[in-house]
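Visitor: Sequence plus the predicted model coming up.
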Amino acid sequence: MTRLEPGAALPAQEYAVTRADLVRYAGASGDFNPIHWSERVATHVGLPGVIAHGMYTMALAARAVSTWTDDATVLELGCKFTQPVVVPDDDIGVVVVVAGTVKSVEDGRATLALEVRSGEQKVLGMPRAVVVVDG
């Protein structure tokens, strides 16, 4: 487990996202909205291309939290969906980077402020997690 002390920077975690990942997520979640797999539909509705599911992007943030905390119990996880993660139609995809800072540790809980980016753009607004820590 990464040491959770107030002010500590959490090491950035990088996750590649491909169109195949979006297809698998659609099957698991039941969200088959064509903006997540059809370039034609996505651009027709004004998007820059096929985009990742917002909840998939949030799940990547949760995955980083799990990595940093060795699967500690998550009490809260939240964000605003502010920018789409555009996923190109190739075998490389796009990289989502999740970084974090420990904001506080008190009463057996650690509050983590997260930063989730695709390229130079923040894709989640105000992402944060609260996890159980050993006292």
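Guide: Looks like it arrived, so ask away.
Visitor: contacts and neighbour counts: CA atoms only from here.
Guide: OK.
Visitor: Can you check which strand is longest in this protein?
Guide: In terms of residue count, the longest strand belonging to the chain (DSSP state E) is strand 94-106.
Visitor: Can you spell out which helices and strands pack onto it?
Guide: Contact partners of strand 94-106 among helices and strands, from 3 or more CA pairs under 8 Å, 6 or more residues apart in numbering; DSSP states H and E: strand 9-17, helix 54-69, strand 109-118.
Visitor: what angle sits between the last one and strand 94-106?
Guide: For strand 109-118 against strand 94-106, the angle between stretch directions is 160 degrees (axes from the mean of the first three to the mean of the last three CA atoms, to 10 degrees).
Visitor: need the next SSE after strand 109-118, C-terminal direction.
Guide: Sequence order places strand 121-122 as the next helix or strand after strand 109-118, per DSSP states H and E.
Visitor: list the buried ones in stretch 57-73?
Guide: Within stretch 57-73, the residues scored as buried using 16 or more other CA atoms under 10 Å are 57-58, 60-66, 68-69, 72.
Visitor: What lies in contact with the longest strand of the chain?
Guide: 4-18, 57, 60-61, 64, 86-88, 110-119 (CA atoms under 8 Å, 6 or more residues apart in numbering).
Visitor: Pasting the second one now:
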Amino acid sequence: MNKISAGDVLPELTVTLRREDLVRYAGASGDFNPIHWSDRMAAALGLPGVIAHGMLTMASAVRVVTDWLDDPADLVEYGVRFTKPVVVPDDDAGAEVVFSATAAKVADGLAEFDITALFAGEKVLGRARAVVRVP
């Protein structure tokens, strides 16, 4: 891990979510809600299509910070608000989500990062913030 100062920006992370990722996540999490695999059910509920699990999006987002850390166990706090869904098409391209993180505050051995998650140019997470231990 390198030295970090308030205002520093970590390298962007781009994650592509495909339908098979949703199936794997459903198996791991036990969340088999049909909005995560059935276009028909998603449409019946007024969604624009099958959507990624919110917790999968959240977990993907924090990687922009944990990939930078020497030890992911240095993550001490993390939270987000879900603002828009990530719609995952039934094709090979999937849905590309771009994550970035900026150090908002560094003090007393902790760094607070504001995380941005963009899908199709729109923020899909609000108030995404990670706090990590730093040297």
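Guide: Now that the structure is in, tell me what you want to look at. Computed from a predicted structure; not experimentally measured.
Visitor: TM-score for this pair?
Guide: The TM-score (TM-score structural alignment, normalised by the length of structure 1) is 0.95; 134 aligned residues with a CA RMSD of 1.0 Å.
Visitor: Pick out the most distant pair among the buried residues of stretch 57-73 of structure 1.
Guide: Thr57 and Ala72 (19.9 Å; CA to CA).
Visitor: that older thread, mean shift of the longest strand of structure 1 relative to structure 2?
Guide: Superposing on structure 2 and averaging over aligned pairs (mean CA distance after the TM-score superposition for structure 1), strand 94-106 of structure 1 comes out at 0.7 Å.
Visitor: Also stretch 56-64 of structure 1?
Guide: Averaged out, stretch 56-64 of structure 1 is 0.8 Å away (mean CA distance after the TM-score superposition for structure 1).
Visitor: For Phe81 of structure 1, find the nearest of the helices and strands packed on strand 94-106 of structure 1.
Guide: The nearest among those, by CA to CA, is helix 54-69 at 6.4 Å.
Visitor: quick check: angle from that closest one to strand 9-17?
Guide: 140 degrees.
Visitor: Return the set of buried residues in the following helix or strand past helix 54-69 of structure 1.
Guide: Proceeding C-terminally, helix 54-69 of structure 1 gives way to strand 74-81 as the next helix or strand, assigned by DSSP H and E. For strand 74-81 of structure 1, the neighbour count (16+ other CA under 10 Å) marks 74, 77-79, 81 as buried.
Visitor: Now do strand 74-81 of structure 1: which elements does it pack against?
Guide: Packed on strand 74-81 of structure 1, when contacts are counted by 3+ CA pairs under 8 Å, 6+ apart, are helix 54-69, strand 124-132.
Visitor: repeat that with 10 Å
Guide: Where contact means 3 or more CA pairs under 10 Å, 6 or more residues apart in numbering; DSSP states H and E, strand 74-81 of structure 1 is packed against helix 54-69, strand 109-118, strand 124-132.
Visitor: would you turn the ones you listed into a markdown table with distance to Arg24 of structure 1?
Guide: Putting those into a markdown table (distance: least, CA to CA, whole Å) gives the following:
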| stretch | distance to Arg24 of structure 1 |
| --- | --- |
| helix 54-69 | 11 |
| strand 109-118 | 20 |
| strand 124-132 | 22 |
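Visitor: Tell me which of the ones you listed lies nearest to Tyr25 of structure 1.
Guide: helix 54-69 (7.2 Å).
Visitor: Run the angle between that closest one and strand 124-132 for me.
Guide: 40 degrees.
Visitor: what's helix 54-69 of structure 1 aligned against in structure 2?
Guide: Mapping helix 54-69 of structure 1 onto structure 2 (TM-score structural alignment) gives residues 54-69.
Visitor: Enumerate every residue touching the residue most central in space within structure 2.
Guide: What sits nearest the mean C-alpha location of structure 2, by CA atoms, centre = their mean, is Ala61, with 2.5 Å. Ala61 of structure 2 is in contact with 13-15, 55, 80, 97-101, 115-118, 125, 128-130, counting by CA atoms under 10 Å, 6 or more residues apart in numbering.
Visitor: Kind regards, and thank you for your time.
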